[in-house]
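# Next come a sequence and a model predicted from it.
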Amino acid sequence: MEPGIVERVLRYVDAELLVELTRSLIRIDSVYRPERGTGEAGVARYVTELLEAWGFSVRVEEAAPGRPNVLAELCGTREGKTLLFEAHSDVVTEGDASLWTYPPFEGVVVDNRIYGRGACDTKGNLAAAMVALKAIKDAAADFGGRILLAVPVDEEGLMIGIKKMIESGWCNEVDGAIICEPEENQLCIAQKGALRIGIRAHGKMAHGAIPRAGINPITPVCRMVARLAELERSEGAHHGEDPLVGWPSITPTIFLAPPSGEPQINVIPNQAYVTLDVRTTPRQDHGFLKEAVLNIAREEADKVPGLRVETAVIDDRPCTYTPPDDPVVQAAAEAVRLVTGREPQYNGVPGATDGTFLWAWKGIPIVTFGAGKREVPHQVDEYVDIPELIETARLYAAAAMIFLSTRR
């Protein structure tokens, strides 16, 4: 690596641009709500136009109608490794906007913080990656290989964006990936696995005053949920707390009865539907858990004559782990030392990210880090601290140069 190149690149990290870019991204409502006409397309269009204006090569491909992925490329002066930055374009719903102190899609700055949906998850980190790549380009840094910036859709859903990128071959030559997520700039080298399971109980509609004329699906589904809480406790006692990703969990997240149509207080619904968000640690067996959930559902359904139950695995994502001595983790660690003067802190992601599929489907080593407190995403008054965000952009720029300076 050219002597002093990292320090020169860091001088080109534009803090003012970073703040304004983050605010601009927040102002684009990218919650996927086709009924309202919102989604990731606005962010994709804005990012594409800006990156092209900065001189990057950009490709766009729809993962689904109206849901475009973006991939930008910066090539070095010679052959070498490929580093991928990944930051998704979608955000979760703001919920009840009246509960927010500041409007969720305005990117308000108060007391050195940027407020808004996506401020830390992950539009601030997307902006940090863009500014880091621009700094490398503007500094005319001499490096081998290439840097890719992936901006996929639907990370907050079923991750169809990153799946499409992988299927299309966009990630075939990647040697390491930095996943841009809010982790307080701790280097996360492990991620929890995830199982999403739906349970649907079919009963018989009847008058609430004459319950024996129907088959009420609500009570057996409630018993299933109670037994799943016991399963969660049993799994926790058996496997314990993982040092990086914490405790396993089985969390009911949606309960609908009836799942469609209008509910009424004096009507027994014909169906009840519950979804489970199961988060696993490396020692757990997904096959065992799927079978355990199925058995609980069947056993409780068998206690109610005429009740029929269906279970469906909606998504299955493995745990991931990248060793601390992997080159992409080492590059991130050296960047932390160089930029902050601190020793890196290692941790694990409490959920799954798009990096799950890069690791599981393509064997790409990943490290996840970025600005933002871990507890803040998906909450009212989401924010990111500006000094930490600037630090993140500098870390991304330094990590890229360090990673690309080493041989395959």
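Structure received.
# okay, CA-based contacts and neighbour counts for the rest of this
Noted.
# Strands along the stretch 201-350 of the chain, start to end?
Taking DSSP state E, counting those that start in this stretch as the criterion, the stretch 201-350 of the chain carries its strands at 206-207, 249-256, 267-268, 271-280, 308-317, 320-321, 346-349.
# Same question for the stretch 51-200 of the chain.
57-64, 67-75, 78-86, 108-110, 113-115, 144-151, 176-180, 187-191, 193-202.
# How about residues contacting the fifth one?
Looking back up the chat, that one is strand 113-115. For strand 113-115, the external contacting residues (CA atoms under 8 Å, 6 or more residues apart in numbering) are 19, 23, 102, 104, 106-109, 381-386.
# take a look at this one as well, against the first:
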Amino acid sequence: MSDMYEKIVSSTEDYARDICEFACELIKTESLSGNEKGVAALVADKMRELGFDDVTVDPMGNVRGSVGTGKTLIAADGHMDTVGAGNREQWTRPPFSGDQDDTCLYGRGASDMKAAIASMVYAGKVLRDLSLTDQFTYMVCATVQEEPCEGLAWEYLIENEGVSPDVVIIAEPSDDRISLAQKGRMELKISVTGQSAHASAPHMGDNAIYAMAKIVSELEALSTSLTIEDEDLGKGTLVVSEMISGAPSRSSVADYCELTIDRRLTWGESPQYALEQVKELPSVQAARATVEFHTFEEPSYTGLIPCKECTFPAWKIEKDHVVTRSTVKAYEGLFNTPPTLTTWPFSTNGVAIMGKHGIPVIGYGPGVIAACHVPNEYVEKKQVLRATMMYAAMCATYAAEINKEGVSHAQPV
């Protein structure tokens, strides 16, 4: 282990108790999407307390804090919002207790992803203490509304706030592995209009549910016959996730039916390609159904109301990319063992950062997927500390690599 990595490990261990206590404080503060204000205040206050050079809360409610003055900008992303607690009777501990023991932190958001935010913030403190930021600026981005609309906050940061990092670390849970890709996603709405009639004379009407049933059957067949396959991400998927219908009464023929499709997009599939697949189904055409993208228009906690088409492109970074190589080097330097490279099955803010805007993204974060969105969510303290070490080491190593190679704004695949 080189001297720099030894210092990062030692400094992180000095702050081990503080990191975990801050994570627990975040867990105790409920922050459903659209209600992240309390967590945003805690994050901003902590960054100021730790001596960050600049702390900003933008009009959408995202919190940004930076350390360093170097021209290379490296950002770390973690979303502040969580899903709901669900059935609290299924929790061994109260979901917002922020309990901890010798090995784990517990509560909603522990793994997804408040412990990661604590790691991101304290990585800035470690970098500042060790005076490692001459060649780069490290920016922590604690973002809003990821759970219902991933990428939304980063579209705002890039397109409205002018934030343009050289690389972004996505701190979603990766079980101590390095993630190089994720599938894209989109939400489609299919609407069918029929003709109501009295249920005693159904032949006088046109049942929208029956027309939709034929569409559902063809969608199921389509879901098993998708052909585009990527060696890392595999094939896409198609799931009918919601359905509603309407009729003048329970004794009437349904005159309206609507369903939602969650379509996961592998590398090589675009939202428009997947949209046309559905539009071309014989049952869709026979029913003269409307097929369109859902839009997201829920206000942030500041009151800002977005209008986002629910399309989220895939992203992938190559194994020989300078971002990947420097991340692997940082892991080996810290832990004296090669890392495992993986891909994420879920969607992240990377859909906007790299999928839409082409800014290189790589993933590493504390926690396991199996602990997310379930009762008794937890994260291992060991992984939280390793993540803090990694964020600091990834920044220093990446900056050194691009300076050595003369690279500026490394290009994505």
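Noted; the coordinates are in hand. Quantities reported herein were computed from a predicted structural model and do not represent experimental measurements.
# Tell me which of the strands of the stretch 201-350 of the first structure sits most buried.
Ranked by mean neighbour count, these are led by strand 271-280 with a mean of 23 (mean count of other CA atoms under 10 Å).
# Where in the second structure does it align, residue-wise?
Matched against the second structure by TM-score structural alignment, strand 271-280 of the first structure falls on residues 256-265.
# if we can go back for a sec, ok, which of the strands of the stretch 201-350 of the first structure comes nearest residue 64 of the first structure?
Nearest of these to residue 64 of the first structure, taken as CA to CA: strand 308-317 at 17.7 Å.
# name the helices or strands packed onto that closest one?
Helices and strands touching strand 308-317 of the first structure, by 3 or more CA pairs under 8 Å, 6 or more residues apart in numbering; DSSP states H and E, are strand 193-202, helix 286-302.
# what sits up against the last one?
Put plainly, it is helix 286-302 of the first structure. For helix 286-302 of the first structure, contacts defined as CA under 8 Å, 6+ apart pick out 195, 199, 201, 220-221, 223-224, 227-228, 280, 307-309, 311, 313.
# follow-up on the earlier one: for the contacts of strand 113-115 of the first structure, which one is nearest residue 62 of the first structure?
Distance to residue 62 of the first structure across the contacts of strand 113-115 of the first structure (CA to CA) is lowest for residue 23, with 25.1 Å.
# Check the spacing between that closest one and residue 183 of the first structure real quick.
20 Å (CA to CA, to the nearest Å).
# Check residue 162 of the first structure too.
Look at residue 162 of the first structure and residue 183 of the first structure: by CA to CA, they are 20 Å apart.
# Tell me which of the two has more neighbours.
Per other CA atoms under 10 Å, whichever of residue 162 of the first structure and residue 183 has more neighbours is residue 162, with 28 against 22.
# Now which residue in the second structure aligns to that one?
Under the alignment (TM-score structural alignment), residue 162 of the first structure pairs with residue 154 in the second structure.
# That match contacts residue 354, correct?
No - using CA atoms under 8 Å, residue 154 of the second structure is not in contact with residue 354, being 10.2 Å away.
# Which one of the contacts of strand 113-115 of the first structure sits in the busiest neighbourhood?
residue 384 (29 neighbours).
# Spell out the secondary structure type for the alignment partner in the second structure of it.
Matched to the second structure by TM-score structural alignment, residue 384 of the first structure sits across from residue 379. Classification of residue 379 of the second structure by DSSP: H, G, I helix; E, B strand; the rest coil places it in strand.
# Cheers, nothing more for now.
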